[in-house]
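Visitor: Okay, here's the prediction I keep looking at, along with the sequence it came from:
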Amino acid sequence: MIKEDNIMDNLETKRKKAFLIGIVLLCLSVLLLIISVNVGRADIKIMDVVKIIVSKITSRNDILSGISKSKVAIVWDIRLPRILVALLVGGGLAVSGAIFQSLLMNPLADPYTIGVSTGAAFGAVLCIYINIFIIQTPMPIMPFAFMGAIVTLLIVMKIANIDGYMSSSNLIIAGIIVSSILSAGISFLKSTSGEQVFAIVYWLMGSLNSRTWSQVIVSLPIILICTFACIYFADDLNILAFGEKEARALGVNTKRTRNIFLICASLITAVCVSVSGIIGFIGLVVPHIVRFSLTSDNKYLIPISSLLGAILLLMADNISRSLFNIDIPVGVITTLFGGPFFIYIFTSKNKSIQ
C-alpha cells in the first residue's frame, strides 16, 4: 500500500513538473517570437516592430506614423510569416515524431518512417519539374506535396492491412517499400532536370525562405486541430503502447485509435513538408529529449514536444538567416546540429543502461 502511494506521488510530481515546464516553454516561445521579428539585416527598433504588429491586428494605421512602408513590409510581409511557419512546422514535426514513436513502438520512428514525407517530397518535386519543363504558368507546390503525402498514406495503409489487421511492423515495412520507390522517382526527376536541378535540390534541403501569409493560413488550422485531437486521445495511445492484446482487454478500440493517430500525424507531416520541404531530426530528436528527460505520458509528451520543436526550429532559422551572408536552408542547420546531438543522447542512454 505504501509502495502504491509512493508511485502515485511520483506520478503526480512528474505531471506537475511537466505542466510547469510546458508553461515555461510557452512563455519562451512567445518571447522568442518577439525577438525573432527583430532579427535580420535591416535595423528595426523593437518598439517599431510592436507598433507594426498592433497596427495590423487592430487595423489602426495612425499607429504607423513615422514608420516607413519598407519597414512595415519587412516586418509584416517577410519576417512574421516566416517566423510563424517556423513555429508551426517545428511544433508539427515534433508532434508527428512523438506520435509515430509511440504508435509504432519504435524509438527511431519519425515523420519519415512510413513514407508520408517522401510522398510529399515526390509530389513537390513533380510540381517543380512540371513548372520548369512542361507549363509556362507555374503551379503552387503545396497542393501537390499535400496530395502526394495523402496518397502515400493510403497506399501504405492498404499494403499494411493484411487480413483486416494492421500491425506496427507491417506499417514500417510498407512505409520502407513505398518510400524506396518514391525516392527512386525523385532521383529520376532530378537526373532528368539537367541544369535546373538546383530548384529541386534546394527545396529538398528544407527552407523557410519566402514564406507567406497564405501558407500560415493553410497550415495553422490543420496542425492545431490535429495536435489537439492527438492530445484528446492521448490516454488511448498510452494504453496502446502496452500492446494490441492488452489495449483491447482494457476496452480500447485499437483499430480506430491507430487510424486516428495515423491520419492526424500524417496530415501534420504533409502540411509541414509541403510548406517547408524536408527538415530532418526535429521529429526524431525532440520527442527523445522530452521522453528521456521528463515524461513518456503522451498527454504531456505531445504538447511539450510541440513547444520544444517550435522553439528549436525557430532558433535554427534565426541562425540560418542572421549568421551567414546567404540564406542557408534551415534543413541543413537542423541536420548539422541534430545529428551529433542525437548521437550524444543515444550513447548517454546506452551508458546509463549498462
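Guide: Great, that's in hand.

Visitor: Please make it C-alpha for all contacts and neighbour counts, starting now.
Guide: Fine.

Visitor: Please report the distance of Y202 from K190.
Guide: 11 Å (C-alpha to C-alpha, to the nearest Å).

Visitor: Those two: who's more crowded?
Guide: Per other C-alpha atoms under 10 Å, whichever of Y202 and K190 has more neighbours is K190, with 20 against 15.

Visitor: Which SSE is immediately downstream of the strand or helix carrying S305?
Guide: Element membership of S305 [criterion: DSSP states H and E] is helix 298-322. Downstream of helix 298-322, the next assigned helix or strand under DSSP H and E is helix 330-353.

Visitor: Check what contacts that following helix and list those residues.
Guide: Residues from elsewhere that reach helix 330-353 (C-alpha atoms under 8 Å, 6 or more residues apart in numbering): 205-208, 278-282, 285, 289, 313, 316-317, 320.

Visitor: Would you point out which residue is most central in the protein?
Guide: For the chain, L93 is the residue whose C-alpha lies nearest the centre (C-alpha atoms, centre = their mean; 1.7 Å).

Visitor: In space, what's closest to it - neighbours in sequence excluded?
Guide: Distances taken as C-alpha to C-alpha, 6 or more residues apart in numbering put G283 closest to L93, at 4.8 Å, once the chain neighbours are dropped.

Visitor: doesn't I99 make contact with the one you found?
Guide: No: counting by C-alpha atoms under 8 Å, G283 does not reach I99; the two are 9.6 Å apart.

Visitor: List the residues that contact L312.
Guide: G90, I282.

Visitor: Please state the offset of stretch 128-146 from the chain centre?
Guide: Computed by C-alpha atoms, centre = their mean, to the nearest Å, the chain-centroid distance of stretch 128-146 equals 23 Å.

Visitor: Could you list the buried residues of it?
Guide: Neighbour counts over stretch 128-146 (16 or more other C-alpha atoms under 10 Å) mark I128, Y129, N131, I132, I141, M142, P143, F144, A145, F146 as buried.

Visitor: dropping in the other structure now:
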Amino acid sequence: MSLRLWLLLVGIVIVAAVVAVAGGAVPIAALDVLRALVGQGDATQVAIVQDLRLPRIALGITVGAGLAVSGAALQTTLRNPLAEPYLLGVSGGAAAGAVTAVTLGIASAAVLPLAAFAGAVAAVVVVLLVARAVAGHADPRVLLMAGVVVGAFCTALIMVALATAPENTVRGALWWMMGSLGDAQWRGVRWVALYVAVGIGLLVLWARDIDVLALGEDAAASLGLPVERVTRRVYFAASLLAAATVAGAGLIGFVGLIVPAIGRALGARNTRESLLAAALVGAALVVLADLAARTLLRPAELPLGAVTALIGVPFFLWRLRRMR
C-alpha cells in the first residue's frame, strides 16, 4: 500500500472522530467543538465534548481496531474469509466470562478484561476440541459451525448467570450484551486500550509467521514453521483482542468480518499491512456506526451491535454466496 493510501486512512479516522464529536442527541457546531476541546465556551458543551463524547470516541476507535485486527488474523490463519471472533464463539466466551465477573462483583476496569479473556480462551479451546473431534483437524468449515454452537451455549450460560441477579444488573448486562459505548470513561478506556495494544502488537510481531501459515498447514510445516504453536499463539492473541473489546463495549459482531475484506480490497500485500489497514478501517467503522446508533432515532439510542449486524449480515450472506 502506498503512503498516500495510509495517509488517506488516517484522515478518514480523524474525520470520523470529528464528525462523531459534533453529532449526537445535542448537535454541536464545529467552532463550538474546537472551543470545548480547550475548555472554552458553554459549560454544558464542554462537559458533553470532554466527559461524554471524547471517551466514547476513543473507546470506539480502540474497539474497532481490536475487532478488525482480530478478524483479520483469524481469517488469514484459518484461510477462511468468513472467520471472525463473533462467529467463532470467541466473543461469546468473552461475554460469558465478563458477565460472570459482573455477577460475582469483581468487575473492576482492570479485572474485567482478564475475566473476559479467560472466557474467550475457554471458548477457543472448546471450539478447537470440537472441530478436531469431528474432522480430525482444525477444519475451517467445522470451526465455524463449532463456533456458532459454542457462542449459543455461552449465551445460555449468561442467561443462567443473570437469572438470580438484581434487576438493575440484568438490565445493564442485557444492554451491554447488545453492544454499547455509552458507559465509556477514561479509566476504562485506558485499560481496554492497553490490552488491545498488546494484542495488536503481538499479531504484528508474528505477521511473517502468519504469512507462512496462510500457505496451508502442510506447506508451512515443510518450511519449518511450528504450525500448532503458531496457530495457538494467533488464537490467543486474537482472543485477547476480542476479550478486551467485549469488556469495554459488549458484544459487537461482524466488524471482524467486514473490515479485513476492505483492507484486502485496498491492496494490502501481506499480513502486516492487512492488520494495520484493518485497525484503521475498523476504528472509523465503529465510530461512524456508533454515531448512527446515537442519531438515527434521536433522542433514543440504538444498540451498537444492532447497527453493525444490519451491515454485517448482508455482507456475510454475500460472502457466503461468493464462496459457492
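Guide: Arrived safely, thanks for sending. All values derive from a computational prediction rather than experimental measurement.

Visitor: what's the TM-score here?
Guide: Here the superposed chains carry a TM-score of 0.84, computed using TM-score structural alignment, normalised by the length of structure 2; 315 aligned residues with a C-alpha RMSD of 3.0 Å.

Visitor: Quick check: buried residues in the helix holding S305 of structure 1?
Guide: In helix 298-322 of structure 1, counting by 16+ other C-alpha under 10 Å, buried: 298-321.

Visitor: Equivalent analysis for stretch 8-21 of structure 1, please.
Guide: For stretch 8-21 of structure 1, a neighbour-count test (16+ other C-alpha under 10 Å) marks K14, R15, A18 as buried.

Visitor: Can you redo these as CSV, where the extra columns are distance to I57 of structure 1 and secondary structure?
Guide: Shown next, in CSV, are the buried residues of stretch 8-21 of structure 1 (distance: C-alpha to C-alpha, whole Å; DSSP: H, G, I helix; E, B strand; the rest coil):
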residue, distance to I57 of structure 1, secondary structure
K14, 39, helix
R15, 36, helix
A18, 33, helix
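
Visitor: what residues are up against the alignment partner in structure 1 of I61 of structure 2?
Guide: Aligning on TM-score structural alignment places I61 of structure 2 opposite L87 in structure 1. Taking C-alpha under 8 Å, 6+ apart as the contact definition, L87 of structure 1 lies against G309, A310, I311, L313, L314.

Visitor: Near F346 of structure 1, how many other residues are there?
Guide: The local packing of F346 of structure 1 (other C-alpha under 10 Å) involves 13 other residues.

Visitor: Based on its surroundings, how many neighbours for T44 of structure 2?
Guide: Look at T44 of structure 2: counted by other C-alpha under 10 Å, it has 9 neighbours.

Visitor: Same check on S348 of structure 1?
Guide: If you count neighbours by other C-alpha under 10 Å, S348 of structure 1 ends up with 11.

Visitor: quick one on the thing from earlier: could you find the two of the contacts of L87 of structure 1 that are most distant from each other?
Guide: By the measure C-alpha to C-alpha, G309 and L314 form the most distant pair in the contacts of L87 of structure 1, at 8.5 Å.

Visitor: Now the common contact residues for these two.
Guide: Going by C-alpha under 8 Å, 6+ apart, residues that sit against G309 of structure 1 and also against L314 are L87, G90.

Visitor: one step back: okay, and the residue nearest to the centre of structure 1 sits in which element?
Guide: Using DSSP H and E, L93 of structure 1 falls within helix 80-103.

Visitor: quick one: that helix to structure 2 mean distance?
Guide: Compared with structure 2 after the fit, helix 80-103 of structure 1 shows a mean deviation of 0.8 Å (mean C-alpha distance after the TM-score superposition for structure 1).

Visitor: Which SSE is immediately downstream of that helix?
Guide: helix 116-133.

Visitor: counting contacts, what elements does that following helix pack onto?
Guide: helix 141-160, helix 168-191, helix 197-205, helix 254-276 (3 or more C-alpha pairs under 8 Å, 6 or more residues apart in numbering; DSSP states H and E).

Visitor: Reformat these as CSV; add distance to G243 of structure 1.
Guide: Output for those, formatted as CSV (distance: least, C-alpha to C-alpha, whole Å):
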stretch, distance to G243 of structure 1
helix 141-160, 17
helix 168-191, 10
helix 197-205, 36
helix 254-276, 10
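
Visitor: looking at those, which is buried most?
Guide: Greatest average neighbour count among these goes to helix 254-276 (a mean of 23), per mean count of other C-alpha atoms under 10 Å.

Visitor: Name the next helix or strand downstream of that helix, please.
Guide: helix 282-293.

Visitor: what's the spacing between the closest residue to T103 of structure 2 other than its chain neighbours and L157 of structure 2?
Guide: Counting by C-alpha to C-alpha, 6+ apart, T103 of structure 2 lies nearest to A165, which is 6.6 Å off, once chain neighbours are set aside. For A165 of structure 2, the distance to L157 of structure 2 equals 13 Å [C-alpha to C-alpha].

Visitor: ok so, going back, the helix holding L93 of structure 1 versus helix 168-191: what angle between them?
Guide: Per axes from the mean of the first three to the mean of the last three C-alpha atoms, to 10 degrees, the angle that helix 80-103 of structure 1 makes with helix 168-191 is 140 degrees.

Visitor: how far is helix 80-103 of structure 1 from where the chain is centred?
Guide: Centroid displacement of helix 80-103 of structure 1 relative to its chain, using C-alpha atoms, centre = their mean, is 3 Å.

Visitor: Over to stretch 17-33 of structure 1?
Guide: The chain centroid and the centroid of stretch 17-33 of structure 1 are separated by 18 Å under C-alpha atoms, centre = their mean.

Visitor: which parts of it are buried?
Guide: Buried-residue list, stretch 17-33 of structure 1, by 16+ other C-alpha under 10 Å: A18, G22, L25, L26, S29, L32, L33.

Visitor: Show me what the fourth one lines up with in structure 2.
Guide: In structure 2, the residue equivalent to L26 of structure 1 is V10, according to TM-score structural alignment.

Visitor: what does I217 of structure 1 give?
Guide: So I217 of structure 1 corresponds to R190, using TM-score structural alignment.

Visitor: Tell me which other helices or strands the helix or strand hosting that match touches.
Guide: Here R190 of structure 2 sits within helix 186-205, counting by DSSP H and E. In terms of contacts (3+ C-alpha pairs under 8 Å, 6+ apart), helix 186-205 of structure 2 is packed against helix 54-78, helix 227-249, helix 271-295.

Visitor: If you count neighbours, what's buried in that helix?
Guide: Applying 16+ other C-alpha under 10 Å to helix 186-205 of structure 2 flags G188, V189, R190, W191, V192, A193, Y195, V196, G199, I200, L203, V204 as buried.
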